[in-house]
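Asker: quick one: sequence and predicted model below, then my questions.
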Amino acid sequence: MLFSLALVASSFAVARVASAMAVSGATGPATPNYWFSFGDSYSTTGFSPSGTLPAPGNPLGNPAYPGNTGAGGSNWVDVCTTVYNASLLLTWNYAYSGATVDAALVAPYYPTTLSLKDQVGEFLAGVAAPWTPADALFSVWIGINDLGYSYYWTNGSRSTFADVLLDAEFGLVEKLMLASPASNQTLLRIVTDEFNKKLAEKVDAFEVEHPDFVQSSVYFWDAHAVFTDILDDLPKYGFDADPTAYGGANDFWG
C-alpha cells in the first residue's frame, strides 16, 4: 500500500523544498491528485469542509485564494497548490491558526481553536474527494504552539512531555493512515485470516478432545480462500467478469 505523509519541522525546510519544486506555469494531467493539509497558522487558509469544496479551477475550495492565512498573504499551501507542482492538485486544508496537537494536553489561546485532533476528526467525519493512497498526500505542520504555550510550565519533565505530545501526534497520524480504503481492506484481511486460523485450530482440537466420536468427522473448509480464487478470474469458472454484480444468471453472487 502506498501512503504519502509529510511531517514538517521548520519553515526553512519547507522553503527549500518549495524552491526545488518550482515549475511555475506547468500544466498537468486532468486526473487530480489530493492534498490533505493539517496544522496551525503556518499552513491555514481558512478552509471549511462545509463550504465550497476544491475542484478544477478552484483547487483550494473556500475561501478564495489566498484565503485567510496567518499573515494575510499567500502561504506555502497556496503556492504549492497553484504554482509549485506539475499536476492538477486539489487541496483540502484543515489547518487552523493557533492549533495545538490536542487541547486536552495543551490548551490553545482561544477555546474555539481546532486542534490537530479536531482537524483529523473533521477529516474522518467525511471527505467527498474520491482519493486513494496512490494519489493523496497528507501533511502535518504542528508543534510551535504546544511548545510556546507550555514553555513556562514548571511541573514535570519537558523531555517526557515531548514524548507525550509526539505520541498524541503519531496516534492521529495512524488514524489518517487507517482511513485509507486500502488500509481498511488490509486490516479486514488480517482479522479474517486470524479468525480462520483460530477456527482451524479449534476444529483440530475438537477432534483430539473427542476421540470417542469414532463414527463422526469434523471438517474445515476455507470458503474465503475458494471464493478469492474464483473472484480473481470469474470467466475461468463460467461467471460474468463483474465481481460486484448479483442477481443475474451468470453472476457469482447469484
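Answerer: Done, it's in.
Asker: going forward, measure contacts and count neighbours with C-alpha atoms only.
Answerer: Will do.
Asker: mind listing what's buried in the helix or strand where residue 197 lies?
Answerer: Using DSSP states H and E, residue 197 sits within helix 181-209. Using 16 or more other Cα atoms under 10 Å as the test for burial, helix 181-209 gives 182, 183, 196, 207.
Asker: any chance of those residues in JSON lines, with distance to residue 164 too?
Answerer: JSON lines is the format used below for these (distance: Cα to Cα, whole Å):
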{"residue": "182", "distance to residue 164": "29"}
{"residue": "183", "distance to residue 164": "26"}
{"residue": "196", "distance to residue 164": "37"}
{"residue": "207", "distance to residue 164": "50"}
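Asker: quick check, nearest of those to residue 118?
Answerer: residue 183 (21.7 Å; Cα to Cα).
Asker: ok, back up a step: any idea which helix or strand comes after the helix holding residue 197?
Answerer: helix 223-231.
Asker: now the angle from that following helix to helix 181-209?
Answerer: Calculated by axes from the mean of the first three to the mean of the last three Cα atoms, to 10 degrees, helix 223-231 forms an angle of 130 degrees with helix 181-209.
Asker: next up, a structure to set beside the first:
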Amino acid sequence: MENNTQIFGLRAVIEAIHAEKTIDKVFLQKGLKGELFLELEALLRRYSINSSYVPVEKLNRLTKNNHQGVVAQISPIAFHDLDALVEQTIASGATPLFLLLDQLSDVRNFGAIIRTAECTGVNGIIIQKKGGAPINGDTIKTSAGAVFKVPICKVDHIKDAMFHMQASGIKVIAATEKTENTLYDVSFKGPCAIILGSEGRGINPSVLKLVDDKAKLPLLGEIESLNVSVACGAFLYEALRQRL
C-alpha cells in the first residue's frame, strides 16, 4: 500500500521498484525471511537503493499499517540525470556552478543548503544514493520550497560526479580546513563545483585527494568549524560576489 510519503508491504515495495518510483530509503525488519523478502533484497542491491535493517519497533513508529516488515520512503521530487543537467547548463551559456554533497546526513542542513543554492543561482546539487540525508518533509520545510526549484541529481558515488565535472571542464573545489588557502584566495569565476562533506567527518579523504583546489573559511574564535549549511552559504556568496 501507499500514502503520500511511504510505501509499505513486501509486494507493494517490490512493485514500486519495478514501476520506477523514486524511493529514498527502504527500512527492513531485522531477521525477516522468505521468498518475497529475498526478492526485495536482490532488487535493492540491483538498483542501489538506500536501505537499512531496523527493529520492528522502528517500523511500527513509521506506520500503523500492516507493513509486513518493510517500509519505503518515497521522494517528493524526481531526480535529474547528471549528464543531461551538465550538458544543458553548458549549452545555456551560463557559467556552471554546482554543489556536491559528500554524505551530508542532517535533513535540516540539507534543506538550508538547497535554499541558499536557489538564492545564489546554483545550477544543480549532486548527492550520493547511499549514506546521505533523504528529501522529506523537514527538508522541504527548511528549504522553503526551494527543493522544487533546484535540480538535484543522485549518483552511485560522489567520485562519479567529480570525474564527470572535471571531464566537462568544471573545476572541483573542496570546502575543507585541510588547506592554507582561504576561500578569498581561490577563484570561483570559472565553471566550478563546490564539494562539502558530512557534519561529522567532513569530506572523505579518498574524495579529497581528487579535487582540483581546496579552500577554507578563516575562523578567529576558539570553535574549529562552522555548521555545514552556514559554511556553504559563505562559499556560495563568495562565488556570487566574484561573478557579479
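Answerer: In hand now; what should we look at? None of the values given here were measured: they were computed from a predicted structure.
Asker: and the TM-score between them?
Answerer: Here the TM-score for the pair of chains, by TM-score structural alignment, normalised by the length of structure 2, is 0.25; 100 aligned residues with a Cα RMSD of 5.6 Å.
Asker: quick one: residue 192 of structure 2 and residue 28 of structure 2, what's the gap?
Answerer: Distance of residue 192 of structure 2 to residue 28 of structure 2, given as Cα to Cα, to the nearest Å: 39 Å.
Asker: higher neighbour count, those two?
Answerer: With neighbours defined as other Cα atoms under 10 Å, residue 192 of structure 2 and residue 28 compare such that residue 28 has more, 25 against 22.
Asker: what sits against that one?
Answerer: 51, 52, 53, 54, 69, 70, 71 (Cα atoms under 8 Å, 6 or more residues apart in numbering).
Asker: from what I can see the second one touches residue 44, true?
Answerer: No: using Cα atoms under 8 Å, residue 52 of structure 2 and residue 44 do not qualify as a contacting pair, with a distance of 10.5 Å.
Asker: hmm, back to that, relative to residue 141 of structure 1, which of the buried residues of helix 181-209 of structure 1 is nearest.
Answerer: Closest to residue 141 of structure 1, out of all of the buried residues of helix 181-209 of structure 1 and judged by Cα to Cα, is residue 183, at 23.4 Å.
Asker: any idea how far the closest one lies from residue 197 of structure 1?
Answerer: 21 Å.
Asker: that older thread, and the two most separated of the contacts of residue 28 of structure 2?
Answerer: 51 and 69 (12.8 Å).
Asker: okay, those two: which has more neighbours?
Answerer: Between residue 51 of structure 2 and residue 69, counting by other Cα under 10 Å, residue 69 is the more crowded of the two (22 against 19).
Asker: hey, where'd the strands end up in the stretch 51-200 of structure 1?
Answerer: 89-93, 136-141 (DSSP state E, counting those that start in this stretch).
Asker: now do structure 2
Answerer: 6-8, 23-29, 51-54, 70-74, 97-101, 124-128, 152-155, 171-175, 192-196, 213-215 (DSSP state E).
Asker: tabulate those (TSV), appending distance to residue 60 of structure 2.
Answerer: What follows is the strands of structure 2, written out as TSV (distance: least, Cα to Cα, whole Å):
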stretch	distance to residue 60 of structure 2
strand 6-8	11
strand 23-29	10
strand 51-54	11
strand 70-74	10
strand 97-101	31
strand 124-128	28
strand 152-155	29
strand 171-175	40
strand 192-196	34
strand 213-215	45
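Asker: out of the ones you listed, which gets nearest to residue 205 of structure 2?
Answerer: Of the strands of structure 2, nearest to residue 205 of structure 2 by Cα to Cα is strand 171-175, at 11.1 Å.
Asker: elements contacting that closest one?
Answerer: helix 158-167, strand 192-196, strand 213-215 (3 or more Cα pairs under 8 Å, 6 or more residues apart in numbering; DSSP states H and E).
Asker: quick one: that strand to strand 192-196, angle?
Answerer: 30 degrees.
Asker: list the contacts for residue 11 of structure 2?
Answerer: So residue 11 of structure 2 contacts residue 36 (Cα under 8 Å, 6+ apart).
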